[in-house]
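> how would this look folded up:
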Amino acid sequence: MTLQQLQYFVTVCKYQNFTKAARELYISQPGLSTAIRELEIECGFALFERRPNSITLTDQGKNFLREAEHMLRSYHKLQKNSKLIAEEKTILRIGVAPMGTSAVFPRLRKGFLSAHSNITFEVTEDSTESLYQKIDTGELDFALCVSIALPDKNYSYVTIGHSRLLFCVNQKNPLACEKIHSIQQIGQSPLIMLPSYYSQTKYLKRLFREADCVPNIVQYTSQVFMILQHIREDAAAGFLSEEIARQNNELVSFALQEVENASITMIRKKGAKTFPAIETFIHYLQSSKKK
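So this is what the prediction gives:
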């Protein structure tokens, strides 16, 4: 099984058509069909169901496609990293939580890279829970997380700052004139939140349950900008980090008594492999904290 075969397969899946795929790959259609049949023989199962005028993936083909795409992404990343290594640059793989780190990470990135131009950041944005998993599996070197609880003994960390979620509405919203200090006062206001697997949303839902309230969540989105835009348009209310909320004059924000301050921490798995760029970054974090 070769990378070329995988690329052929993924391209055929892209178009669901051998002729179009062959045109993009600059090979003949019979040559492409032969390559796919050879791949199926090697796999031991059919990748496509072939009909007179169309092809569709089999269930096994769908599973194989996910693996093939993952393999090709890894290969392209290796190619990119090899070029950086050839240029004597080093890559730090850093994960970033989308909410609460927006004010911290850009300054951190700019300050570090201005002093260490030979080092490159490869940034992944994900939920805090997923970032911890990627730290555990070695997919990331560091993760910038926001959490009420500090990391446990399996992780080393540097506290970068603190952040608090604020309940936000448009200044034209009727709640903007109220003195909101509790979840119970939110009532059935339509809310837009990050997906339910995000630790922030899990935390907020727990607070609603403890207050014996059912939140009126009208939409989930993984984009903080989408939450902000809904509040700006008065289409829904939402929770934003204080850094974001206080930068937008058209928003009215409230600090709810149930919502605690969270710590912004740069975490790393204890015992993980270390190389000079990691040591440099750790030293920079520690120095920045002292300043």
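
> switch to C-alpha atoms for all contacts and neighbour counts from now on
OK.

> next structured bit after the one helix or strand Ile264 maps to?
Here Ile264 is covered by strand 262-269, with elements defined by DSSP states H and E. Next in sequence after strand 262-269, counting helices and strands by DSSP H and E, comes helix 276-290.

> buried ones in that next one?
By 16 or more other CA atoms under 10 Å, the buried positions in helix 276-290 come out as Ala277, Ile278, Phe281, Ile282, Leu285.

> against Cys43, how distant is the fourth one?
Think Ile282. For Ile282, the distance to Cys43 (CA to CA, to the nearest Å) stands at 45 Å.

> ok, the third one next?
Relative to Cys43, Phe281 is positioned 44 Å away (criterion: CA to CA).

> what residues does the closest residue to Asn261 other than its chain neighbours make contact with?
Of all residues not flanking Asn261 in the chain, Arg164 sits nearest, at 4.7 Å (CA to CA, 6 or more residues apart in numbering). Counting by CA atoms under 8 Å, 6 or more residues apart in numbering, Arg164 makes contact with Gly100, Ser241, Glu242, Ala255, Val259, Glu260, Asn261, Ala262.

> out of the residues you listed, which end up buried?
Buried among the contacts of Arg164 by 16+ other CA under 10 Å: Gly100, Ser241, Glu242, Ala255, Val259, Ala262.

> restricted to strands, list these.
Counting by DSSP state E, the buried ones among the contacts of Arg164 place Ser241, Ala262 in strands.

> structure for this one too, so we can compare:
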Amino acid sequence: MTLTQLEYFCAVCRYHSITRAADALYVSQPTISTSIRDLEKEFHLKLFHHGKNRISLTKDGEAFYQKAEYILKQTQELYTDFSNSAENRHPLRIGIPPMISTVFFPRVTDQFQKEYAIPIQLFEYGSLRARTLVDSEQLDVAMANMDFYNLDKYNHYVMMEDRYVYCVSRTHRYAGETEITMEMLKDEPVILFNTDSVQTQTVITCLRSAGITPNVHMYCSQLTTVLNFVRSGRCGAFLYSSIAANPRDFIEIPVTPEITSKFGIIWKRGIFIPDQLTKFVIFIKAYDVTPYLPAL
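I've put the predicted structure just below:
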């Protein structure tokens, strides 16, 4: 028996539904069903009657529920009593991509900490690397470009959508163009973010689909370095329009055909969700990203 199993069981009791409990706890329905079966097997009990559209507790289930609720309440009180000071609280570990961090971080985390007084540790990783760290539970949650193939493996929430633009200096030979196609970038030196970036993988795929071998001048992890190379006039770079829209000393050129990406947060499925992560997810869902949205 684990506290997570008790949490899942009690949620089903409160909602009278595995589906609604799974939605509330951000886990999959099979995860909750398996936990309940394991409890029934361990204690040799039948906990629920399963009806057509509703489940209800058996007599043994009612008694088990009372005990489980008491255990969870005592656990929460223990956590509250000994985790009030910042020194005793584990920080919420958040991964952020180098480029997206400039859009509305640290405003988000500053406001979250002000509201909840929960300590935070920020780690800068590309979306692909951050995803593996969420898998291994080295990160609690990650802000990510959500254009990877197995997104449904994670709990996730989409915050915004953005489009790619190609950025060059005002002296670049393409500075006067009204659009950029992949074919125009044949032999053109470009700066890309590191290979753990979903954006970089997307750009390389688009170039190769057009029969273009990418002429990558440099793979980089820092937006400042990318912009310095762009300003030099020798290279161009793909950025998101919400970043390029800020007053800059370079030109942003629409990409044709248009490339868009969705951004949001991901966190691991099938594990106990700590209180600080639940608060962060709720906070993000209520956060107003309108000032950062590009005109798509």
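
> farthest-separated two in the contacts of Arg164 of the first structure?
In the contacts of Arg164 of the first structure, two members sit farther apart than any others by CA to CA. They are Gly100 and Ala255, at 14.6 Å.

> just the helices in the stretch 151-291 of the first structure please.
Per DSSP state H, counting those that start in this stretch, the stretch 151-291 of the first structure carries helices over the ranges 199-210, 224-232, 242-245, 276-290.

> where's His230 of the first structure relative to Ile148 of the first structure, distance?
26 Å.

> check Pro174 of the first structure too.
30 Å.

> Ser127 of the first structure too?
14 Å.

> the more surrounded of the two?
Ser127 (23 against 17; other CA atoms under 10 Å).

> residues contacting the more buried one?
Ser127 of the first structure neighbours (CA under 8 Å, 6+ apart): Ala97, Pro98, Tyr197, Tyr198, Ser199.

> again, only using 10 Å
95-99, 133, 145-146, 194-195, 197-200, 222 (CA atoms under 10 Å, 6 or more residues apart in numbering).

> okay, now His162 of the first structure: neighbour count?
17.

> ok, Ile18 of the second structure next?
Ile18 of the second structure has 22 nearby residues by other CA under 10 Å.

> assign a three-state SS to the closest residue to it other than its chain neighbours, would you?
Nearest residue to Ile18 of the second structure, sequence neighbours excluded (CA to CA, 6+ apart): Val12, at 5.4 Å. Classification of Val12 of the second structure using DSSP: H, G, I helix; E, B strand; the rest coil returns helix.

> counterpart of Val12 of the second structure over in the first structure?
Alignment note (TM-score structural alignment): Val12 of the second structure has no counterpart in the first structure.

> measure the closest residue to Lys186 of the second structure other than its chain neighbours to Lys279 of the second structure for me?
Leaving aside its sequence neighbours, Lys186 of the second structure sits nearest to Ile212 (CA to CA, 6+ apart; 5.8 Å). For Ile212 of the second structure, the distance to Lys279 of the second structure equals 46 Å [CA to CA].

> again with Tyr15 of the second structure
Following CA to CA, the distance that separates Tyr15 of the second structure from Lys279 of the second structure is 20 Å.

> measure the residue nearest the centre of the first structure to Gln133 of the first structure for me?
Closest residue to the average C-alpha location of the first structure: Asp126 at 2.3 Å, with CA atoms, centre = their mean. Separation of Asp126 of the first structure from Gln133 of the first structure (CA to CA): 11 Å.

> residues near Arg107 of the second structure, how many?
With other CA under 10 Å as criterion, Arg107 of the second structure counts 11.

> list the contacts of it.
Arg107 of the second structure neighbours (CA under 10 Å, 6+ apart): Ser101.

> do the same with Ile32 of the second structure
By CA under 10 Å, 6+ apart, the neighbours of Ile32 of the second structure are 4-5, 7-9, 11-12, 18-19, 21-22, 25, 38, 270.

> wait, what's in contact with the residue lying closest to Ile91 of the first structure once chain neighbours are set aside?
Excluding the flanking residues, the one nearest Ile91 of the first structure by CA to CA, 6+ apart is Thr120, at 4.7 Å. For Thr120 of the first structure, the contact set (CA under 10 Å, 6+ apart) comprises Asn81, Leu84, Lys89, Thr90, Ile91, Leu92, Arg93, Arg109, Phe112, Leu113, Ala277.

> swap the cut-off to 7 Å and go again
Lys89, Thr90, Ile91, Leu92 (CA atoms under 7 Å, 6 or more residues apart in numbering).

> could you check how far the last one is from Phe142 of the first structure?
Translated: Leu92 of the first structure. 8 Å.

> which one of these two has more residues nearby?
A count of neighbours by other CA under 10 Å puts Phe142 above the other of Leu92 of the first structure and Phe142, at 27 against 16.

> tell me if I'm right that the more buried one and Ile91 touch.
No - with contact defined as CA atoms under 7 Å, Phe142 of the first structure does not count as touching Ile91 (11.6 Å).

> give me the common contacts of these two.
Counting by CA under 7 Å, 6+ apart, nothing touches both Phe142 of the first structure and Ile91.

> quick revisit: checking the contacts of Arg164 of the first structure against the second structure: which ones persist?
Contacts conserved in the second structure for the contacts of Arg164 of the first structure, counting by both residues aligned by TM-score structural alignment, their matches' CA atoms under 8 Å: Ser241, Glu242, Val259, Glu260, Asn261, Ala262.

> returning to what we had before: quick one: what's aligned to the residue nearest to Lys186 of the second structure in the first structure?
In the first structure, Ile212 of the second structure lands on Cys213 (TM-score structural alignment).

> let me see the contact set for Phe105 of the first structure.
Taking CA under 7 Å, 6+ apart as the definition, Phe105 of the first structure has no contacts.
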